[in-house]
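Visitor: need the 3D shape of this:
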Amino acid sequence: MRTFAGSGIACEAIVPRGSVSARDPNALETLARQLGSGPFSLIMLFVSPAADLERLPSQAARVFGDIPIVGCTTAGEISDAGYNEDSIVAIALPAAYFRVDTLTIPDLLRLDPPALAAALVRTRTAMAERHPELAHEFAILLVDGLSQKEDELTSALAAGMGATPMLGGSAGDGTRFTRTFVLDGRRLSENAAALVLVRTECPVRVFNFDHLVPTERRMVVTEADPRHRIVRQINAEPAAREYARLVGMDPEQLSTFTFAAHPVAVRMGMRHHVRAIRQVMENGDLIFFSAIDEGVVLTITEPGDMIGQLNRELTRLSLPERPTAILAFDCILRRLEAEEKQIVGRVSELLRRHRVIGFCTYGEQFGPMHVNQTMTGVAIYPPGTVLPEKVP
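Guide: Next comes the predicted model:
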C-alpha cells in the first residue's frame, strides 16, 4: 500500500478502485469488495459492452444500495493493468474527501439549453453553500457516444458552469458503433447524459493533450449533412476518395486504423482540434465523431511520438507530488494507433506507473468543447498538496 509523504494517507483510501472481468456473473460483488466499505459519495462504473447490460442496473442497486452510481459502456477500459478489455472498472469517491451532486439529461433530442444552464447554476450554488469548506471542484460529463449531441450539450452546459472545469468522455461500444449506454442511478439509457458535480478537499488539475503534428495538407468540406455528422464531398470530390488521395491510400483500404493514423483537425486559435472520422460508408461518405459542416477547412495531421508525449504529460502531472489517481478519458483512436504500432504494452506500463484509470471513448469533453483523439482527465492530489499556478 503506497502512502503519501508527510500525509500518512494511503492512496487507496482517497480514490479506491477496482476491476473485474465483464463476464464474471458476480462482477459487482467482486468490485464492492475491492472498493471497500466506504462510505462513498459516488461510484463510477466503466463497463465493457461484453457485460450483461440488461442485468447491470438491478445488480448495481442490490450490491451498492443507496450509493449514487454513474457510468457508461466503453470502447476499452483503463485499469491497474493499463489498457484493458472486456472488463468493468470501478472508481469510488469517499465521503471523507468528496461531495457530489448529479444532473441527468434523459433525452438529448429535446435539449433546452437555457433551462439546463439554469438548473446547473442552481445546483452549483447549492453545493457551494452546503460545502464551503471544500475549496476544489470539477465536473464529469458522460454522454451517449452515438447520440451526435455532444457538441450541443457541452455548449449548453458551459453557460451554467462558471469557473468549474468540466471534462468527460462519450460512451463506447468497442469498435462496433452500434449501441452505447449511460448509467445514471438505476437506469441504463441511450440518448442520455449524466453530469457529476464534485467538490473536494483534494487539489485537482484538469488536463487535455494529444500528440498530433499538423501538416501542410488541407481540404475543404464542400458538401455535408451536419445533423448526422456526414461529409459527402471534400474539395468538390467524393469524400472518401479525396481523403484517401490526400493521405496516399487506396480508397478501398480505408479503415479505423487509417483514420487513427491520419486524423483531420480544425484550427482554433493557436491549436488544432481533431474532428475524427468514425467510419466510411458504402457510398463513399465519411461519418465523423464530432460536429462538421460545409465550408470547414480541415488540416491533415500525423501522429507524433505517443510514448514520449504521454510520458512527458503524465510526468508533468506528478509535479510537485504524484497524484493519488488520474481519471482519464482516452479516445479509441489513440488505442487503435497503439495497437497498429504494437506499443500497447509500453503505453500500458506508463498508465500503470502513473495510476491512470478510466476508459476509451468515442470522444472527449473538455470545457465547452467536444474533442477527439485526445487524453482528457483530472489528476487528484492528496489533501494539503500545494499546486503551482503553472505546471513546469
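Visitor: contacts and neighbour counts: CA atoms only from here.
Guide: Will do.
Visitor: list the residues that contact V297.
Guide: Residues near V297 by C-alpha atoms under 8 Å, 6 or more residues apart in numbering: R218, M219, V220, V221, V266.
Visitor: in stretch 60-76, what counts as buried?
Guide: When neighbours are counted by 16 or more other C-alpha atoms under 10 Å, the buried residues of stretch 60-76 are found to be 60-61, 64, 67-76.
Visitor: buried set for the strand or helix carrying V266?
Guide: According to DSSP states H and E, V266 maps onto strand 264-268. Neighbour counts over strand 264-268 (16+ other C-alpha under 10 Å) mark V264, A265, V266 as buried.
Visitor: ok, and what's touching whatever helix or strand comes next after it?
Guide: Note on strand 264-268: by DSSP H and E, the next helix or strand toward the C-terminus is strand 271-274. The contact list for strand 271-274 (C-alpha under 8 Å, 6+ apart) reads P214, P263, V264, A265, V266, R267, V371, N372, Q373.
Visitor: contacting residues for F257?
Guide: Residues near F257 by C-alpha under 8 Å, 6+ apart: L333, L336, E337, E340.
Visitor: in what helix or strand does Q365 lie?
Guide: Assigned by DSSP H and E, Q365 falls within strand 364-366.
Visitor: elements contacting that strand?
Guide: strand 166-170, strand 325-331, strand 369-371, strand 375-380 (3 or more C-alpha pairs under 8 Å, 6 or more residues apart in numbering; DSSP states H and E).
Visitor: against I105, how distant is A115?
Guide: According to C-alpha to C-alpha, to the nearest Å, A115 and I105 sit 11 Å apart.
Visitor: more neighbours: which of the two?
Guide: I105 (19 against 12; other C-alpha atoms under 10 Å).
Visitor: list the contacts of the closest residue to the more buried one other than its chain neighbours.
Guide: The spatial neighbour of I105 that comes closest, neighbours along the chain excluded (C-alpha to C-alpha, 6 or more residues apart in numbering), is A193 at 5.0 Å. For A193, the contact set (C-alpha under 8 Å, 6+ apart) comprises T104, I105, P106, L108, L141, L142, V143, D144, V182.
Visitor: to compare against the first, here's another:
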Amino acid sequence: MIKAGVGRSNNPDAIKAGAEAAKEALGEAGGKANLIFVFSTVAYDQEKMLEGVRSVSKEIPLVGCSTSGEIATEGPVSKHVAVMALNSDTIKFTIGLGKGVGVDSHKAGAMVAKDVQGKTEETLSLFMMLPDGLTGNGAAIVRGVQEVLGKNFPIMGGSAGDDFAFKKTYEYYQDQVLTDAVVGVGFSGKFSWGVGVRHGWEPIGLPMKVTKAEGAKLIEINNRPALSIYEDYFGKRAEELVKEPIAKMAYTYPLGMSVEGSPELLI
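Guide: Reported below is the predicted structural model:
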C-alpha cells in the first residue's frame, strides 16, 4: 500500500513556507513518510526554505529541485513551495546523488545511478532523476544512468528550473542545496508502475537542419545563427531577444527534433 500527501505554501517567509508545506503533506500521508519530494520557486532563499521543510520532516529521506512553476492537488501555481510525502509498506525508496553535471554529464549520471544501486538492498524496478536543468546535457545524464542500470531500464524524471530566468537551478538532497548536480530515487519492492509523456506542441514552419552544436548548446541551424530563427518568426533583433523575451519565447515556442518511431517531436 502507498499513501501520499501533498502540501504547498506561498508564505513570504521562506522557513515558514517550507514548514507549512511539509506539515500539510505529512498530515495527509498519515503523519509519517518514507520519502519527501520538495519542489520550490527560486524566489525563496533556498537554504531557508529547505530548513523549514526539514524542521518538520526531520530525518526522512528527501530529494527535490527548484522549479518554473509548481503543481499540487489544487492545480498549477507559481512562486510556491510544494512538498509530497510518500508513505508505503510495499515500496522501498533509495536516494542518491551525482555531481559535476557541467563537467561530465555522462559521469554524473553514472555516479547517481551507482550511488542508488550501491545502497539498495533489493532489486531496483524503477529509477527517477532530477538533474540540473542548465549546466549539462540531459541526454548524456540518461546515458550515464543506463550504463549502470541497463539500456532498457525504466527511467523517468525532469530537469530543475528557475522560474524561467535560465540562470541557475538548484537540486535538493537531504539537507543540502546543490547546483550542477543530479539527484536520484530508486524504487524497489512489490508495486505496479506506468510512465507516460506528452507535450502537446505542434510544429510550425518547414523542417530545418542543425549544422553546428556543442553538447546541449545549439549554435547554427541551416548554417545560420540559431537565434536568427526567432528573429525570422518574431521580427525582433538578436540584441532584443537575448534579454528576457528569449526565455519566454524558447519555452512557448521551443525547437523540436523528429524522433524515429514517435508521433511527437522531441522538445
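Visitor: what TM-score do we get after superposing?
Guide: Overlay of the two chains. TM-score (TM-score structural alignment, normalised by the length of structure 2): 0.81; 254 aligned residues with a C-alpha RMSD of 3.0 Å.
Visitor: picking that back up, so the strand holding V266 of structure 1 matches what in structure 2?
Guide: Mapped onto structure 2 using TM-score structural alignment, strand 264-268 of structure 1 spans residues 255-259.
Visitor: can you give the contact residues for the matching stretch?
Guide: Contacts to stretch 255-259 of structure 2, defined as C-alpha under 8 Å, 6+ apart, come from residues P203, E264, L265, L266, I267.
Visitor: tally of neighbours for A250 of structure 2?
Guide: Using other C-alpha under 10 Å, A250 of structure 2 is surrounded by 12 other residues.
Visitor: quick check: the counterpart of G157 of structure 2 in structure 1 vs N26 of structure 1, distance?
Guide: Aligned by TM-score structural alignment, G157 of structure 2 pairs with G168 of structure 1. Taking C-alpha to C-alpha as the measure, G168 of structure 1 falls 28 Å from N26 of structure 1.
Visitor: the more surrounded of the two?
Guide: Taking neighbours as other C-alpha under 10 Å, G168 of structure 1 and N26 compare with G168 leading, 27 against 13.
Visitor: the more buried one contacts G377, correct?
Guide: Yes - with contact defined as C-alpha atoms under 8 Å, G168 of structure 1 reaches G377; the gap is 7.0 Å.
Visitor: give the aligned equivalent of E150 of structure 1 in structure 2.
Guide: Match for E150 of structure 1 (TM-score structural alignment): G138.
Visitor: need the contact list for that match.
Guide: Residues in contact with G138 of structure 2 (C-alpha under 8 Å, 6+ apart) are S105, P131, S159, A216.
Visitor: now for the contacts of strand 271-274 of structure 1, which pair is the farthest apart?
Guide: The distance between the two most remote of the contacts of strand 271-274 of structure 1 (C-alpha to C-alpha) is 15.9 Å, for P214 and V371.
Visitor: neighbour count for the two, which is higher?
Guide: Per other C-alpha under 10 Å, whichever of P214 of structure 1 and V371 has more neighbours is V371, with 27 against 19.
Visitor: which residue is the nearest non-sequential neighbour of that one?
Guide: V371 of structure 1's closest residue in space is E364 (C-alpha to C-alpha, 6+ apart), at 5.2 Å.
Visitor: tell me which residues in the longest strand along structure 1 are buried?
Guide: As assigned by DSSP state E, the longest strand anywhere in structure 1 is strand 212-225. Residues L212, P214, R218, M219, V220, V221, T222, E223, A224 are the ones in strand 212-225 of structure 1 that count as buried (16+ other C-alpha under 10 Å).
Visitor: for that strand, name the packing helices and strands.
Guide: strand 230-234, strand 297-303.
Visitor: among these, which is nearest I357 of structure 1?
Guide: For I357 of structure 1, the closest of those is strand 297-303, at 23.2 Å, according to C-alpha to C-alpha.
Visitor: got the angle for the closest one vs strand 212-225?
Guide: With axes from the mean of the first three to the mean of the last three C-alpha atoms, to 10 degrees as the basis, strand 297-303 of structure 1 and strand 212-225 are set at 140 degrees to each other.
Visitor: counterpart of strand 297-303 of structure 1 in structure 2, which residues?
Guide: On structure 2, no counterpart of strand 297-303 of structure 1 exists by TM-score structural alignment.
Visitor: after that strand, next one along is what?
Guide: That would be, after strand 297-303 of structure 1 and using DSSP H and E, helix 306-317.
Visitor: does A90 of structure 1 touch L31 like I think?
Guide: Yes - using C-alpha under 8 Å, A90 of structure 1 is in contact with L31, at 6.8 Å.
Visitor: need the residues touching each of these two.
Guide: By the contact definition C-alpha under 8 Å, 6+ apart, A90 of structure 1 and L31 are jointly contacted by G18, S19.
Visitor: quick one, which of the two is more surrounded?
Guide: Neighbour count, other C-alpha under 10 Å: between A90 of structure 1 and L31, A90 has more, with 24 against 21.
Visitor: now the more buried one, nearest residue through space, not along the chain?
Guide: Spatially, and ignoring its direct neighbours in sequence, A90 of structure 1 is nearest to L45 (4.7 Å; C-alpha to C-alpha, 6+ apart).
Visitor: what's the matching residue for the one you found over in structure 2?
Guide: Under the alignment (TM-score structural alignment), L45 of structure 1 maps onto V38 of structure 2.
Visitor: wait, is its match part of a helix?
Guide: No - counting by DSSP: H, G, I helix; E, B strand; the rest coil, V38 of structure 2 is not found in a helix; it is strand.
Visitor: show the contacting residues for it.
Guide: Shown in contact with V38 of structure 2 (C-alpha under 8 Å, 6+ apart): L62, V63, G64, C65, V81, A82, V83, M84, Y172.
Visitor: all the helices of the stretch 1-150 of structure 2, residue numbers only.
Guide: Ranges of helices within the stretch 1-150 of structure 2 are 14-28, 46-57, 105-119, 138-149, based on DSSP state H, counting those that start in this stretch.
Visitor: and the first one, what does it pack onto?
Guide: Put plainly, it is helix 14-28 of structure 2. Using 3+ C-alpha pairs under 8 Å, 6+ apart, the elements in contact with helix 14-28 of structure 2 are strand 2-9, helix 46-57, strand 81-88.
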